[in-house]
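# Could you work out the structure for the sequence below:
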Amino acid sequence: MMKSTIEPECTGQFSPLFIDYIRKREELKPFYHHYPSLENFKAIIEGRSFGAEKRKVLAESIHRQYEGFELSEPSIKNLEGLGEEKTFTVTTGHQLNLFTGPLYFIYKIVSTINLAEKLQATYPDYRFVPVYWMASEDHDFEEINHFSYEGKKYSWNTDQKGAVGDFELNDSMEAFIKEIGFAPSFFKDAYRLQKTLAGAVRYYVNYLFGEKGLLIVDGHDARLKGLFSEVIKDDLLTNKGNELVNRQTERLEKLGYKSQIFPREINFFYLDKGIRSRIVKTKDGYEILDTGRHFSEEEILSLVDTNPELFSPNVVLRPLYQEYILPNIAYLGGPAEVAYWLQLKLVFDHYQTDYPLVMPRNFAMIKGVRAVRKARALGLSNEQLFVSFEAWKKTYVKEHAASDLSLEKEKKALSAIFEQMGEEAERVDPTLQHAAEAAKTRALKILNHFGKKLRQGEERNLATDLQRMQALKEILFPGGTPQERKNNFLEFYLKDERFIEKLYTHFDPLDFNYIILEDNG
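All right, here's what the predicted structure looks like:
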């Protein structure tokens, strides 16, 4: 593969807040700790405090989560290293997509692994462990119950409710797997050998990335939640998270940026078998929406002590929970994630939790052999790939037309004729000047109409090129969606099992430009 890059601004895919963050806009400095650069990690590392007891609980919990799984030697060493005070994590998180879901799931993890390796080379006195945080408690099943392969959507349907990580892989999953005949055996094993969706995702992620030492963390864990119990209680009692995020959001909005997340009075769900429902305050205590369950203040606080796993943070406090239980120094996410982390700095300060370097994952487009050929035939630059088809077509037809589609020369000549006629007619009868102007307007409309017909004729003559561009757009932006947010990585992996290895070579987590990878066959 050949690599080139373009500036993110040229793609038109990112919010102003994201662009201004990676471009180090001065006004945004109060919303984060340090800007993500290799030299700034030194201060983060030296300032990161994480107690021995937390390390012990973390290591034991992850070890227990891996029971029944085969760990690679690098993963074993990283897991053992979590107990050491000079070990730190770099983390990304994502939902439990079927068969990895869209490409950018792979990009997230590759970026995270590369960052850990780059930090290891730069700061050899420390250990850096790449971590994938499974969003096992998420309950939006419709977001993850499908994936797209070669233009076809494959979906798994089940009537299970609650945290998706707990979904059982029953007969409906077996029927679904049989439909995916092209899937490699490790995927089929993941969904057949494991009992839950979380187990299946752990299996295939461990298969794909275990040799790189990646550790997979499931926050749906009683002991890990126990470390977070005081924050759970504080949010139930004081609603401080709601106040602080709203304050930070207001500051961002005054700078002209849109909010990415919206806090609630209580930022925890009640999580039980088949249930993930909001907790709301009532005049008598607390209610679990849509369940009929009620608790007094004393009862719910006692429940936090005895069963902290029943409390699931929402998007506002999930990042705090993650940083609370990990010795983490960096979080890598997509543009929306990076933007909403900027709304959380005051929450971290309030709970005296270290705020990590917040970094964008790598963004990439794969131009396969067909796409490369079509782009070259049209003489397209990488920047032009991101221009809308209609805008590109207008420019392309104008540049390649056999005639002047603007008809500017003809319009000027026609206007001059009618203006001369008007001047001569005015000497005969002053009222004829208006008639001449009206006649000029009608004539120009006729000329404009002819110009449209002329353009349509030129488009017919250039039909092959226009069709080539439409086909190219569908390859790189299927259904109008960026390739990395639509296509599954199997489209590339099944053609080349070294696909992920090649991504390691070309991705640089500290280069925030958009990557174009060309396969020239």
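# make it CA atoms for all contacts and neighbour counts henceforth
Noted.
# Show the secondary-structure elements that the helix or strand containing Ala43 is packed against.
According to DSSP states H and E, Ala43 maps onto helix 41-47. Applying 3 or more CA pairs under 8 Å, 6 or more residues apart in numbering; DSSP states H and E, one finds that helix 41-47 contacts strand 328-333.
# helix or strand right after the strand it packs on?
Past strand 328-333, the next helix or strand by DSSP H and E is helix 335-341.
# Name the surrounding residues that touch that next one.
14-15, 17-18, 259-261, 319, 332, 358-360 (CA atoms under 8 Å, 6 or more residues apart in numbering).
# Distance from it to the middle of the chain?
Centroid displacement of helix 335-341 relative to its chain, using CA atoms, centre = their mean, to the nearest Å, is 9 Å.
# hmm, back to that, ok, which pair from the contacts of helix 335-341 is furthest apart?
Phe14 and Pro319 (21.7 Å; CA to CA).
# Mind checking which of these two has more residues around it?
Remark: of Phe14 and Pro319, Pro319 carries more neighbours, 17 against 14, as counted by other CA atoms under 10 Å.
# which stretches of the stretch 401-521 of the chain form strands?
514-518 (DSSP state E, counting those that start in this stretch).
# quick one: which of the contacts of helix 335-341 sit in helices?
Of those, the ones assigned to helices by DSSP state H are 17-18, 319.
# for those, which one is nearest Thr464?
Phe18 (38.0 Å).
# how much space is there between that closest one and Met2?
27 Å (CA to CA, to the nearest Å).
# residue contacts, Asp138?
95, 162-165.
# Sketch out the strands for the stretch 201-350 of the chain, chain order is fine.
Under DSSP E, counting those that start in this stretch, the stretch 201-350 of the chain gives strands at 215-218, 268-272, 275-282, 285-288, 293-295, 311-313, 328-333.
# Output these in CSV, with mean neighbour count appended to each entry.
Output for those, formatted as CSV (neighbours: other CA atoms under 10 Å):
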stretch, mean neighbour count
strand 215-218, 23
strand 268-272, 20
strand 275-282, 19
strand 285-288, 18
strand 293-295, 15
strand 311-313, 25
strand 328-333, 25
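# Here is the second sequence; please produce its structure so I can put it next to the first one:
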Amino acid sequence: MNTLYFDFKSIGKFSDNDIAYSSGNKKLEPFYSFFPSQENLLNAAEKRKNFTVDREVLVAEITRQYKGFTDHEEIFTYISKLKDPNVFTITTAHQPNLLTGPLYFIYKCLSAIKASGEFNKRNSQYETIPILVLGGEDHDFEELNHLRIFGKPIVWEDEQGGAIGRYKTASLQPIIDEIYQILGDSENAQLLKGKIEKAFNGKENYGQSMQHFVHELLGHLGILVVSMDNKAFKKRMIPYFKDDLLNKSSHRIVNEVQESFSEAGFDKQAFVRPINFFYLTKNSRDRIEENNGTYSLVNSDNNWSQDELLHEIETNPENFSPNVILRPIYQEVILPNLAYVGGGGEISYWLERLSQFEELKVFFPMLIRRDSIQLISNKDLEILQEYHFSIEDLFLPDHKLTEKYLSEFGRDEIDISKELQAIDELEKKVQEKAEVIDQSLVARIGAQFAKFKNDLQGVEKRLKKTEKQSHDRNIKKINRIKSKLFPNNGLQERSDNFMSWYILHGEGFFQLLLEAANPFDTRMKTIEV
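Here you go, the predicted model:
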């Protein structure tokens, strides 16, 4: 395995905010607590001890969730480690995209696993466990109902509505059948189909299926998958829901921070509302708005007085769901977390939250930018090398790639005008000799030379066409490789599903990625597989 490294800025696909954080821009220092490094994780552990969580409830609820799909005692022993006050978590989070969706879902998990594993190697006083929080309460179905395998889009059609993790899975069967057809019958395909079957057969809802599926894929690497759509967890959010309703602390503070963020030269992120949580019902997740002391749902006739809504929060906290502004708070009051592993967009909105966390007296974790990875096959790399191209060349616009190819391999323009001129001179000499012998032969000689010159011009056209076709074929080869790394001119990790690669490399695929992962090295990693 060979890995090449490229600065985000050189690739031209990453936001200015992302580049600034990953390159250690000092203007961002006021917006975070710990510079991302393995050494600082130990400092985070020392400070985290002052922010307690209910470890008994945490272990009980994760255990209950896992009992829904496994009876392996070693898993429950592993989960029970979280009762130890010297055991912390390194967390990432994502929506339950269709069978994990784009590759970066996997990269997030592996980044958390790698950061945790390296911390555990370096420290004996503390231990960390990597966690994936599966955001099953999200309700934007069109954000996650699709994936792409070998360039083919697969779309899950369903209109249940509400929290996606609560969707019934009956409508998924045609999608799974289609995926099976694409995967074929190889040994790796059969292995992957077995994991899908185990995860999606007999589960109550999509959230549980995805929890099981990620465990089947990555659980052996030590990551725990946790659902936060949970009444016991939501009870810990009661004071924060109430604060948001009565004091609007998050609305006030995040707005202020966003102004400072903008003044420092960075783009504002998530929109903060006066009320930053939703109301959940069986098939909806609706925003709450206040109008003259009455609280109502945007897409429903439900309404409450302030006292009634406070009573509902107190007695049925499971009916409330934090939005993007309160979700990080929720995560950190439930988990004994040292660090959050996220993509560039996530890191940007976390950077707007430090003052919010301080106001609410919640621990603000280290922010670790997940690994960004590109995958290129050995065959494609050999083709690039054959034409003297590098991975860096694929960062160029298409017309620049073509120019580079032609500058290397394009021959001089095929032009026989000089040869035709020489034939004209020859024709003239022959006609001069013919005139002396027989004047009537001059016209016949001219016709023969005209036919010959016309045939030569036809040969010239064919040579030009053949030359162009040869170049076009080779240029298309290079552009096809570029489109694999940058599908639709975007990043591969935001498009392709892991199955496109797993089917070729099997279980070793995840281990290969884990070896290359290092979220503290914030460069694009291009791996030859």
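# Format the strands of the stretch 201-350 of the first structure as JSON lines; extra columns: distance to Pro124 of the first structure.
What follows is the strands of the stretch 201-350 of the first structure, written out as JSON lines (distance: least, CA to CA, whole Å):
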{"stretch": "strand 215-218", "distance to Pro124 of the first structure": "20"}
{"stretch": "strand 268-272", "distance to Pro124 of the first structure": "39"}
{"stretch": "strand 275-282", "distance to Pro124 of the first structure": "43"}
{"stretch": "strand 285-288", "distance to Pro124 of the first structure": "49"}
{"stretch": "strand 293-295", "distance to Pro124 of the first structure": "51"}
{"stretch": "strand 311-313", "distance to Pro124 of the first structure": "35"}
{"stretch": "strand 328-333", "distance to Pro124 of the first structure": "16"}
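# Between those, which one is closest to Arg251 of the first structure.
strand 328-333 (22.4 Å).
# residue range for that closest one in the second structure?
Following TM-score structural alignment, the aligned partner range for strand 328-333 of the first structure in the second structure is 337-342.
# contacts for that stretch?
Applying CA under 8 Å, 6+ apart, the contact partners of stretch 337-342 of the second structure are 41, 44-45, 48, 88-93, 108, 111-112, 365-370.
# follow-up on the earlier one: quick one: which two of the contacts of Asp138 of the first structure are the most distant?
Of all pairs in those, the most separated under CA to CA is Gln95 and Gly162 at 14.1 Å.
# Those two: which has the busier surroundings?
Counted by other CA under 10 Å, Gln95 of the first structure and Gly162 do not tie: Gln95 has more neighbours, with 23 against 19.
# How many residues are close by the residue nearest to Asp20 of the first structure when sequence neighbours are not counted?
The shortest distance from Asp20 of the first structure to any non-neighbouring residue, by CA to CA, 6 or more residues apart in numbering, is to Leu28 (7.9 Å). A count of nearby residues for Leu28 of the first structure, using other CA under 10 Å, gives 15.
# next one: the one 10 residues further on
Using other CA under 10 Å, Leu38 of the first structure has 13 neighbouring residues.
# next one: Phe389 of the second structure
17.
# Please state the offset of stretch 232-249 of the first structure from the chain centre?
So, by CA atoms, centre = their mean, the centroid of stretch 232-249 of the first structure is 26 Å from its chain's centroid.
# which residues touch the aligned partner of Met210 of the second structure in the first structure?
Superposed on the first structure with TM-score structural alignment, Met210 of the second structure falls opposite Val201. Residues near Val201 of the first structure by CA under 8 Å, 6+ apart: 96-98, 100, 190.
# List just the nearest of the residues you listed to Glu309 of the first structure.
Nearest to Glu309 of the first structure among those, with distances taken as CA to CA, is Leu96, at 19.0 Å.
# ranges for the helices of the stretch 1-150 of the second structure?
8-11, 16-22, 38-48, 55-66, 73-80, 103-122, 141-144 (DSSP state H, counting those that start in this stretch).
# Most tightly packed of these?
helix 103-122 (a mean of 23; mean count of other CA atoms under 10 Å).
# How about Tyr279 of the second structure, nearest residue that isn't a chain neighbour?
Excluding the flanking residues, the one nearest Tyr279 of the second structure by CA to CA, 6+ apart is Phe320, at 4.7 Å.
# Map the one you found onto the first structure.
Counting by TM-score structural alignment, Phe320 of the second structure corresponds to Phe311 in the first structure.
# Could you pull up the contacting residues of that match?
Counted by CA under 8 Å, 6+ apart, Phe311 of the first structure has contacts 225, 232, 268-271, 304.
# Can you tell me how far the closest residue to Asn323 of the second structure other than its chain neighbours is from Phe241 of the second structure?
Excluding its sequence neighbours, the residue lying closest to Asn323 of the second structure (CA to CA, 6+ apart) is Phe277, at 5.0 Å. According to CA to CA, Phe277 of the second structure and Phe241 of the second structure sit 7 Å apart.
# Skipping adjacent residues, who's closest to the equivalent of Gln374 of the second structure over in the first structure in space?
Residue mapping for Gln374 of the second structure onto the first structure gives Met365, with TM-score structural alignment as the criterion. Spatial nearest neighbour of Met365 of the first structure, chain neighbours left out: Ile516 (5.0 Å); criterion: CA to CA, 6+ apart.
# Of the ones in helices among the contacts of helix 335-341 of the first structure, which is the nearest to Pro482 of the first structure?
For these, the closest approach to Pro482 of the first structure (CA to CA) belongs to Phe18, at 17.2 Å.
# Next, the contact list for the most centrally placed residue in the second structure, please.
Centre of the second structure computed as the mean C-alpha position; nearest residue by CA atoms, centre = their mean is Tyr104, 3.1 Å away. Residues in contact with Tyr104 of the second structure, defined by CA under 8 Å, 6+ apart, are 372, 493-494.
# Mind doing that once more with 6 Å?
With contacts defined as CA atoms under 6 Å, 6 or more residues apart in numbering, Tyr104 of the second structure is in contact with Glu493.
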